[in-house]
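**Q** here is a sequence together with a model predicted from it:
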Amino acid sequence: MVLGHMDPVNSLIEIAGPLLLGLASGALFRKFVYPRVLARLGVLARWVTSAANTWVLGVHLCIALGVAAACHASNVVATLMWLHEHLPTPPFALTQELLHGFFLGATFFSGYYLAMFPSSDSEEEPASGTV
């Protein structure tokens, strides 16, 4: 199968699957694990819940979206050409299948990072006291 020629339904499923899985994983982490992590951090939890950390999360989201866009089947050939021209030769082969894996991973992390954004300013405060 050539990754560059996909019908629209498969392309939509391929994007929505990892994105929804990432959203679900991030939401479950945020609901069940994150409060415990904050409780264990104690006073250091302020750093994790700061506005600066939210900006860093936004940067990670932008990077994941950029990787997903660059490695999508519609851009994979151009991305491979750019990588071969601008990077030293890696110890492994850069293939369409490898970039397809990067696409799936980046799409998953895009959903995960979206779910990790705080929904309100007061959301972090009650969570830091739970065990």
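**A** Okay, I see it. Just so we're clear, the structure is a prediction, and the values are computed from it rather than from any experiment.
**Q** when you work out contacts or count neighbours from here on, use the C-alpha atoms and nothing else.
**A** OK.
**Q** residue 69: what secondary structure?
**A** Recorded secondary structure, residue 69: helix (DSSP: H, G, I helix; E, B strand; the rest coil).
**Q** list the contacts of the helix or strand that contains residue 115.
**A** Element membership for residue 115 (DSSP states H and E) is helix 96-116. Contacts with helix 96-116, where a contact means CA atoms under 8 Å, 6 or more residues apart in numbering, come from 3, 14-15, 18-27, 30, 57-58, 60-61, 64-65, 67-73, 76-77, 80.
**Q** second structure follows, compare the two:
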Amino acid sequence: MYDLLKSIAENNDWVFEYGREDFLNLNNNMEPNKIYLFVQPIEIDSRFSDAGIESQTYNVKLMLVIPSNLSETYQFRYENYIKPLLDDSKKLIIDGINCNNLDIQFLKTIEVINYFDFNADGLIINLSAK
């Protein structure tokens, strides 16, 4: 899943960062108007059939954000940062996962404003894929 998400980011010219949320918050060299895909450590649940065949479910929390400016209004941020991420970038992630023999079982999206110390706006996405 790590390699897949990194590949999606690279194919779309996004910045990819992997780590715990407290470490991701330390990022202070963000480029304006650049999309960042922050992925927290991936949880893998394994289940085994009676025949011993393993199936895995990946539980992923990621953040898809764009640096913002404190002086921008919420409406501006929604129209220019959040809405394009909701309409386009989120779909690229979903399609990328579904096209790699994984099925998304659960998906939850939360809009965020002024997230992290460096003021990023965008989405937090929690998903499970099998």
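**A** Yep, that arrived. This structure is a prediction, so every number in the text was calculated from the model and none was measured.
**Q** report the TM-score for the pair.
**A** Remark: TM-score between the superposed chains equals 0.31 [TM-score structural alignment, normalised by the length of structure 2]; 62 aligned residues with a CA RMSD of 3.9 Å.
**Q** sorry, back to before: sort out for me which of the contacts of helix 96-116 of structure 1 are in helices.
**A** 14-15, 18-27, 57-58, 60-61, 64-65, 67-71, 76-77, 80 (DSSP state H).
**Q** if any of the residues you listed are buried, put those into a PyMOL selection.
**A** Of these, the buried ones go into a single PyMOL selection, burial set by 16 or more other CA atoms under 10 Å:
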select buried, resi 15+18+19+20+21+22+23+24+25+26+27+57+58+60+61+64+65+67+68+69+70+71+76+77+80
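**Q** contacts only, for residue 93 of structure 2.
**A** By CA under 8 Å, 6+ apart, the residues touching residue 93 of structure 2 are 5, 8.
**Q** how much space between it and residue 74 of structure 2?
**A** Here the criterion is CA to CA, to the nearest Å. By it, residue 93 of structure 2 lies 25 Å from residue 74 of structure 2.
**Q** that older thread, could you pull out the buried residues of the helix holding residue 115 of structure 1?
**A** 96, 99-100, 102-116.
**Q** need the strands for structure 2, in chain order.
**A** Ranges of strands in structure 2, per DSSP state E, are 15-18, 36-39, 43-48, 54-67, 104-115, 120-129.
**Q** so which other helices or strands are in contact with the longest one?
**A** For strand 54-67 of structure 2, the packing partners by 3 or more CA pairs under 8 Å, 6 or more residues apart in numbering; DSSP states H and E come out as strand 36-39, strand 43-48, strand 120-129.
**Q** how about 10 Å then?
**A** Under the contact criterion of 3 or more CA pairs under 10 Å, 6 or more residues apart in numbering; DSSP states H and E, strand 54-67 of structure 2 touches helix 2-11, strand 15-18, helix 21-24, strand 36-39, strand 43-48, strand 104-115, strand 120-129.
**Q** of the ones you listed, give the one that comes closest to residue 56 of structure 2.
**A** strand 43-48 (4.5 Å; CA to CA).
**Q** give me the angle between that closest one and strand 54-67.
**A** 160 degrees (axes from the mean of the first three to the mean of the last three CA atoms, to 10 degrees).
**Q** which elements pack onto strand 43-48 of structure 2?
**A** In terms of contacts (3+ CA pairs under 10 Å, 6+ apart), strand 43-48 of structure 2 is packed against strand 54-67, strand 120-129.
**Q** now render those as CSV, adding mean neighbour count.
**A** What follows is these, written out as CSV (neighbours: other CA atoms under 10 Å):
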stretch, mean neighbour count
strand 54-67, 20
strand 120-129, 21
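**Q** can you put those in JSON lines and add distance to residue 7 of structure 2?
**A** Output for those, formatted as JSON lines (distance: least, CA to CA, whole Å):
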{"stretch": "strand 54-67", "distance to residue 7 of structure 2": "14"}
{"stretch": "strand 120-129", "distance to residue 7 of structure 2": "17"}
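**Q** all set, thanks.
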